[in-house]
Structures are given as structure tokens and as C-alpha cells.
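A.B. asks: Predicted model and sequence follow; I will ask about them next.
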Amino acid sequence: MSRRSSRRSPAITSTSPCPCGLGETLGETLGECCGPLHAGSTTAATAERLMRSRYSAFAVADEAYLLRTWHPSTRPARVELDPAVRWTRLEVLGSTGGGALHAEGTVEFRAHLTDAGRADVLHERSRFTRVDGQWVYLDAL
């Protein structure tokens, strides 16, 4: 992993609105919303919350968090994020399971981005499971 992997995008700081969109609803900044998850001072209570925090990790280029929250059986050796990609908006379309009493869950979403200035959308249905009681990303369906 490169040194830049642990740095956040200069355009997004802890006082910026949280990229996951949840912070907007609650009036929280990145530092109040997904920041504690990225720092490891708290963990995601639901699969959707983990997915939102992972989206924010993509937005701020936190490759270490992405690896830490990836299931060991599907986790790549490293993550290299493209600096030309800017994550611009997240839409959560629905979820199944993934709650406090579940062991598995899925979250369907649209992640809006620009790649070298061109708008694009990633539409995915992600699977999450628990490892040692913590939610982790397994794979995309």
C-alpha cells in the first residue's frame, strides 16, 4: 500500500459534510458520522452503516479502512484507489437483513462518481456478514 493510501482527499476534511449522506440527515460532519468508524473508535451497528462508512472511505481515500472492513476470504492484498475518481453521492436503494440480530445482510446502492471529469454510476448489491461480531463486506452479487 502506498503512503498516500492513509491520507484523506484534501477536498474532504473532518469538518466537511459526511460523504455517506447520513450525516446530512443528522446534521453531522465526516468527523462526527463516519470518522469514528474510520478511526476504529466505534464499529458499524448494521450492514448498511458499514456500507455507508465504506463509501465514505472511498471518498476520502482511506484504503486501510476498506481493507480492515473486508472479509478475510475475499479481501485483496491491497487497494489502490484512482486519484482521478471523485465520489459525489450515495443512494441507498434497499437492504435485507443486516440488523443487530442478523448474521448476514445485503445492501443495494448507487454510488455516483466522476472519473477524470466524466459522470458515472456504480450500481451494486453488496453482501455483508459478521466476523467476530463485526460487520464486514463480503462481495457483490
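C.D. replies: Okay, I see it.

A.B. asks: hey, let's count contacts and neighbours off CA atoms from now on
C.D. replies: OK.

A.B. asks: if I pick the spatially closest residue to Thr129 that is not a sequence neighbour, what's in contact with it?
C.D. replies: The shortest distance from Thr129 to any non-neighbouring residue, by CA to CA, 6 or more residues apart in numbering, is to Glu104 (4.3 Å). Residues near Glu104 by CA atoms under 8 Å, 6 or more residues apart in numbering: 47, 97-98, 127-130.

A.B. asks: Let's have the residues you listed in JSON lines, adding distance to Asp115.
C.D. replies: Below are the contacts of Glu104 laid out as JSON lines (distance: CA to CA, whole Å):
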{"residue": "Ala47", "distance to Asp115": "27"}
{"residue": "Gly97", "distance to Asp115": "32"}
{"residue": "Gly98", "distance to Asp115": "31"}
{"residue": "Arg127", "distance to Asp115": "25"}
{"residue": "Phe128", "distance to Asp115": "27"}
{"residue": "Thr129", "distance to Asp115": "30"}
{"residue": "Arg130", "distance to Asp115": "32"}
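
A.B. asks: Structure two is appended below for comparative analysis:
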Amino acid sequence: MVEAILSERNLKIHFIIGISVIITVFFLPLSEMEMLWIILAVFSVIGAELINTFVEGLLDMKSVEFNPRVKFVKDVAAGVVLWNALFAVAVGIVILGRVLFSFKPLSGKIFIMFVLIFFPVLSLVLRRKKHGKDKSDDSR
């Protein structure tokens, strides 16, 4: 795991942020359940990133040429990391938003709904634009 953290940029970023969050929550007035949710969120992102690194490494060893199926599997593995990161953001907003920014429950829920709707829709729009561009390139 240490080698993966040192060699994979995204894993290193998630690990540093995750450890920073876990250290920070020990100094905040949180219940044990809130701390567990924060720790679960951090571990889920790091775990998903480790699995993504594993999947990409295996596929890179198996396939030396470009393969659309390999690209699809890598994209799905990266998507798992993204969804775990969105989960962590939602948990952070609910728990830390109340403690650090005095979010009222309703404003936190509205912000979470925005994040959970906006980012997936944005990713679909960007993906559609990219695929539309790829298809127009193929017709030449």
C-alpha cells in the first residue's frame, strides 16, 4: 500500500486529505457516530482508489495496445472512486457543515442535493460532448 500511495498521484492526494480530515475531527465536538461516519467516508475513498489502482495495473499488464473494453473498465473503476468521493463530500457537509459553519439541517440537505445532482449531470454532459467529438472525428 505504501508503494501505491507514493507512486499514484490521486491516491496520494486522497490519502493526505483523508488523514488530515481524520486528525481534524478528533479536535471537534463530534459524537462517536459522527466520527465513525467521517472515518467510513475517508476509508471508502481510499479503498476505492486502491481498487482502482489495482484494476488499472492489472489491465495495463494484460493489454499493451489500446482496447475500448479496457478503457471502459478503467472508466468504471474511476467512476467508483468518484462516487465514493461524492459520498465523502455529502458526509462531510452534513457533519462538518453543522459543526464548522453552523449549517442548519435544511441548508446542508439542499447543498448535498445540489452536489449529488450537479456533479453526475455535469459528468454526463461532459462525457456526451466528448463522445460527440469522438464520433465526429471518426467520420473523417
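C.D. replies: That came through fine. Fair warning: this is a prediction, and the values are worked out from it, not measured in the lab.

A.B. asks: Could I get the TM-score for this pair?
C.D. replies: In this superposition the chains share a TM-score of 0.28, using TM-score structural alignment, normalised by the length of the second structure; 67 aligned residues with a CA RMSD of 4.9 Å.

A.B. asks: list the helices and strands the longest helix seen in the first structure packs on?
C.D. replies: Determined from DSSP state H, the single longest helix within the first structure is helix 47-59. Judged by 3 or more CA pairs under 8 Å, 6 or more residues apart in numbering; DSSP states H and E, helix 47-59 of the first structure is in contact with helix 35-39, helix 63-68, strand 85-97, strand 104-115, strand 134-140.

A.B. asks: In JSON lines, list these along with distance to Met51 of the first structure.
C.D. replies: JSON lines is the format used below for these (distance: least, CA to CA, whole Å):
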{"stretch": "helix 35-39", "distance to Met51 of the first structure": "11"}
{"stretch": "helix 63-68", "distance to Met51 of the first structure": "10"}
{"stretch": "strand 85-97", "distance to Met51 of the first structure": "9"}
{"stretch": "strand 104-115", "distance to Met51 of the first structure": "7"}
{"stretch": "strand 134-140", "distance to Met51 of the first structure": "8"}
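
A.B. asks: Ok, which of the ones you listed comes nearest Glu24 of the first structure?
C.D. replies: For Glu24 of the first structure, the closest of those is strand 85-97, at 11.5 Å, according to CA to CA.

A.B. asks: Determine the angle, from 0 to 180 degrees, between that closest one and strand 104-115.
C.D. replies: 160 degrees (axes from the mean of the first three to the mean of the last three CA atoms, to 10 degrees).

A.B. asks: Can you tell me which of the helices and strands packed on helix 47-59 of the first structure is most buried?
C.D. replies: strand 134-140 (a mean of 21; mean count of other CA atoms under 10 Å).

A.B. asks: just the contacts of Glu104 of the first structure now: which is nearest Arg110 of the first structure?
C.D. replies: For the contacts of Glu104 of the first structure, the nearest to Arg110 of the first structure is Arg127 (14.5 Å; CA to CA).
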